[in-house]
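Asks: Need a 3D model of the sequence below.
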Amino acid sequence: MDRRIDHYDVFTPLQGCVNDARSVAGVLGRHANNDINFQTPKLLLGEDQYASASRRELRSSIEALFDDDPDIALLYFAGHGLIDSAGGYLCSSDCQDGSDGVPLVDVVNFARKSKAKNKIIILDSCHGGILGNYQADTGTAEIDEGMTLLTASSEKQYSYEGGNGAPGVFTNLLVDALEGKRQAGAVQAA
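Replies: Model (predicted):
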């Protein structure tokens, strides 16, 4: 399931998240032999004011993803992320200040309770790395067996767009890696 948001009512609009989500969906949608990889992929795109992604839609679709019982439940989110003293949030199109977004603690809890054998969460958003240690006061991560987290940034870092609709830096590298492309200067195993 892909979630990507370019349009924000209050926050600075983004330009490449929707394209990033489509790229990730494309590369993960089929195996190299062209067999279907995910039977029921769902895209939630916040492209513009007429096709925005509300907090309610975002939260309920994440909950529904992890409420199912597949072999793999994969969540990819590209959009604004925010942290404050209470934790981290995925920001929907209708967020006013970020703390009214989807709390990352909810995302982790949905995944932890999921019957899916493998739960994968990929975040191309600022501060996404807080997901693994959302209880900063204890320093513990709430990750269970079968959970994989991949984030574009640490708790204190920003995620970067390519600009003018170009892919985000993280997603561009992710898609290239999944397609088997080599990056200049990449280390090759002997």
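Asks: switch to C-alpha atoms for all contacts and neighbour counts from now on
Replies: OK.
Asks: in the protein, which spans are helices?
Replies: If DSSP state H is used as the criterion, the helices of the chain fall at 17-29, 55-67, 104-113, 169-178.
Asks: Out of these, which one sits most buried?
Replies: Greatest average neighbour count among the helices of the chain goes to helix 17-29 (a mean of 21), per mean count of other Cα atoms under 10 Å.
Asks: Please state the offset of that one from the chain centre?
Replies: The chain centre lies 11 Å from the centre of helix 17-29; the measure is Cα atoms, centre = their mean, to the nearest Å.
Asks: what's the answer for stretch 71-83, then?
Replies: Worked out by Cα atoms, centre = their mean, stretch 71-83 lies 2 Å from the chain centre.
Asks: All the strands of this protein, residue numbers only.
Replies: 2-5, 43-46, 72-78, 81-84, 87-90, 102-103, 118-124, 147-151 (DSSP state E).
Asks: Adding distance to residue 135, write those strands out as a markdown table.
Replies: What follows is these, written out as a markdown table (distance: least, Cα to Cα, whole Å):
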| stretch | distance to residue 135 |
| --- | --- |
| strand 2-5 | 24 |
| strand 43-46 | 28 |
| strand 72-78 | 21 |
| strand 81-84 | 12 |
| strand 87-90 | 8 |
| strand 102-103 | 12 |
| strand 118-124 | 18 |
| strand 147-151 | 16 |
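Asks: of these, which approaches residue 31 most closely?
Replies: Closest to residue 31 of those, according to Cα to Cα: strand 72-78, at 14.4 Å.
Asks: Contact partners for the most centrally placed residue in the chain?
Replies: In the chain, the residue lying closest to the centroid (Cα atoms, centre = their mean) is residue 77, at 2.3 Å. Residue 77 is in contact with 2-4, 21, 122-125, counting by Cα atoms under 8 Å, 6 or more residues apart in numbering.
Asks: Now a ChimeraX select for only the buried ones of the residues you listed.
Replies: In ChimeraX, this line selects whichever of the contacts of residue 77 come out buried by 16 or more other Cα atoms under 10 Å:
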select :2,3,4,21,122,123,124,125
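Asks: Relative to residue 162, which of the contacts of residue 77 is nearest.
Replies: residue 124 (12.2 Å).
Asks: check contacts around the spatially closest residue to residue 101 that is not a sequence neighbour.
Replies: Nearest-residue entry for residue 101: residue 91, 4.6 Å, with adjacent residues in sequence omitted and distances by Cα to Cα, 6 or more residues apart in numbering. Contact analysis of residue 91 by Cα under 8 Å, 6+ apart lists 55, 79-82, 98, 100-102.
Asks: Here is the second sequence; please produce its structure so I can put it next to the first one:
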Amino acid sequence: MRRALCVGIDLYPFGALRGCVSDAERLATLLAKHQDGTPNFECKRIVAPNGGGTDVVTRVKLKQAVEQLFKDKAEVALLHFSGHGTENNLGGYLVTQDATTYDEGLSMNDVLKMANDSKADEVVVLLDCCHSGHMGNVPVINNNATMLREGVSIITASRGDQLSVEVGGGGLFTSLVVDALEGGAADLLGNVTIPAIYAKVEAALGAWDQRPLFKSHVSKVIAIRRCAAPISIAILRELPALFPLPAEDFPLSPEYEETHPDKEESKTKIFFKLQNLSRVHLVVPVKAKHMYDAAVQSKACRLTAAGRYYWRLAKDGRI
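Replies: Have a look, this model is predicted:
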């Protein structure tokens, strides 16, 4: 039970935007399935493209949709909003098409309350709008503290006092999130998590750009999407067999190298696995530039710090 609500508003009577609908459509399409095609989120779209449609995304309509997203039991409930955002002395707002002065749209404080009250095990909020950093703040004037119940994670495109940028026909923030979900933030098991998505987005934005914010209160990190793993998980599970002790080197010899005259089939099969582990930086040659050199020169290889981390996961049966 995974639900996602993707909202994109381009058509505003004031300051029309260009990429918000495409942001919502891209994210919903991506979240609907894992990379191998298996189902992931059941996605609902609410969009308002320029020049089309009789439906208007009003404050009431948006609030009802967000309330419906969060009210029922689910493994994950995810909200993505791309559109205008604004602020006043009471906090931030997701601007709707019927916005007026003093009634700009759906209050981020209301979204926070619905997220905190949600029956979903995990709640994820992704906001690509100006002043989105207000999301998650305690609804008290001039209070920047954050109060989230366990299981809630928020990533915003910018700080509360910053604007969010559109580039190439879409929001810069959403574009980076899409890249992360397509595999740019996947770990060696192929899992894309919320902290990894934020790390990818944050690293791509410089000191002079909009600064994304990450607010979270979780006791476990879940995969939002699964992508193709860069190495066979079966090989990862063999790490404790290849390295009985994680701090000990694995001695090599020419018999391990496929192209050497003294090769031994059983050893070349092991070396194939070690080379694959080396390609993803879990194993490094000792006193040699390449794994090939380590083998033909009868040197050794050893686990990196990341290799020891995955060794422990495999040892504990968590892979």
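Asks: Could you get me the TM-score between them?
Replies: Here the superposed chains carry a TM-score of 0.89, computed using TM-score structural alignment, normalised by the length of the first structure; 183 aligned residues with a Cα RMSD of 2.1 Å.
Asks: rewinding a little: need the counterpart of the residue nearest to the centre of the first structure in the second structure.
Replies: Residue 77 of the first structure maps onto residue 81 of the second structure when the alignment is built from TM-score structural alignment.
Asks: Check the spacing between that match and residue 47 of the second structure real quick.
Replies: Per Cα to Cα, to the nearest Å, residue 81 of the second structure is found 10 Å from residue 47 of the second structure.
Asks: list residues touching both of those two?
Replies: With Cα under 8 Å, 6+ apart, residue 81 of the second structure and residue 47 have common neighbours 7-8, 24.
Asks: And those, which is closest to residue 15 of the second structure?
Replies: Among these, residue 8 lies closest to residue 15 of the second structure (Cα to Cα), at 14.4 Å.
Asks: gap between the equivalent of the closest one over in the first structure and residue 60 of the first structure?
Replies: Here residue 8 of the second structure is matched to residue 4 in the first structure, going by TM-score structural alignment. Distance of residue 4 of the first structure to residue 60 of the first structure, computed by Cα to Cα: 15 Å.
Asks: just residue 113 of the first structure next, same as before
Replies: Between residue 113 of the first structure and residue 60 of the first structure the distance is 15 Å, computed by Cα to Cα.
Asks: Same question for residue 3 of the first structure.
Replies: 12 Å.
Asks: ok, residues contacting stretch 7-21 of the second structure?
Replies: For stretch 7-21 of the second structure, contacts defined as Cα under 8 Å, 6+ apart pick out 22-25, 45-51, 57, 79-84, 96-97, 166, 169-171.
Asks: If any of these are buried, put those into a PyMOL selection.
Replies: Only the buried members of those end up in this PyMOL selection, burial being decided by 16+ other Cα under 10 Å:
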select buried, resi 22+23+24+25+45+46+47+48+49+57+79+80+81+82+83+84+96+97+166+170+171
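Asks: helix, strand or coil for residue 309 of the second structure?
Replies: helix (DSSP: H, G, I helix; E, B strand; the rest coil).
Asks: Can you find the partner of residue 57 of the second structure in the first structure?
Replies: Residue 57 of the second structure maps onto residue 53 in the first structure, by TM-score structural alignment.
Asks: isn't its match right up against residue 59?
Replies: No - Residue 53 of the first structure is beyond contact range of residue 59, at 10.0 Å (criterion: Cα atoms under 8 Å).
Asks: thinking again about what came up before, for the helices of the first structure, give me CSV that also has distance to residue 11 of the first structure.
Replies: As requested, the helices of the first structure are exported to CSV (distance: least, Cα to Cα, whole Å):
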stretch, distance to residue 11 of the first structure
helix 17-29, 14
helix 55-67, 14
helix 104-113, 19
helix 169-178, 20
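Asks: for those helices, which one sits closest to residue 152 of the first structure?
Replies: Per Cα to Cα, nearest to residue 152 of the first structure of those: helix 169-178, 5.5 Å.
Asks: Tell me roughly how far that closest one lies from the second structure on average.
Replies: Compared with the second structure after fitting, helix 169-178 of the first structure deviates on average by 0.8 Å (mean Cα distance after the TM-score superposition for the first structure).
Asks: give me the stretch of the second structure that that helix matches.
Replies: Using TM-score structural alignment, helix 169-178 of the first structure pairs with 172-181 in the second structure.
Asks: Give me the buried positions along stretch 150-160 of the first structure.
Replies: For stretch 150-160 of the first structure, by 16+ other Cα under 10 Å, it's 150-155, 158-160.
Asks: Tell me the residues of the second structure aligned with it.
Replies: Counting by TM-score structural alignment, stretch 150-160 of the first structure corresponds to residues 155-165.
Asks: same check, this time on stretch 16-33 of the first structure
Replies: Under TM-score structural alignment, the match for stretch 16-33 of the first structure is residues 19-36.
Asks: what does stretch 106-117 of the first structure rub up against?
Replies: Stretch 106-117 of the first structure has contacts (Cα under 8 Å, 6+ apart) with 62-63, 66-73, 119, 131, 142-144, 146-147.
Asks: mind redoing it with 10 Å?
Replies: 59, 62-75, 89-90, 104-105, 118-121, 131-132, 134, 141-147, 149 (Cα atoms under 10 Å, 6 or more residues apart in numbering).
Asks: what residue of the first structure matches up with residue 137 of the second structure?
Replies: The equivalent of residue 137 of the second structure in the first structure is residue 133 (alignment by TM-score structural alignment).
Asks: Now its match: closest residue in space that isn't a chain neighbour?
Replies: In space, and not counting its chain neighbours, residue 133 of the first structure is closest to residue 141: 4.3 Å by Cα to Cα, 6+ apart.
Asks: how far away is the alignment partner in the second structure of residue 45 of the first structure from residue 177 of the second structure?
Replies: Matched to the second structure by TM-score structural alignment, residue 45 of the first structure sits across from residue 47. Residue 47 of the second structure is 19 Å from residue 177 of the second structure, where distance means Cα to Cα.
Asks: Residue 32 of the second structure now?
Replies: Taking Cα to Cα, one finds residue 32 of the second structure at 15 Å from residue 177 of the second structure.
Asks: just residue 234 of the second structure next, same as before
Replies: 29 Å.
Asks: With residue 97 of the second structure instead?
Replies: Residue 97 of the second structure sits 25 Å away from residue 177 of the second structure, going by Cα to Cα.
Asks: all strands for the stretch 201-319 of the second structure, in order.
Replies: 213-217, 223-226, 250-251, 283-286, 300-303 (DSSP state E, counting those that start in this stretch).
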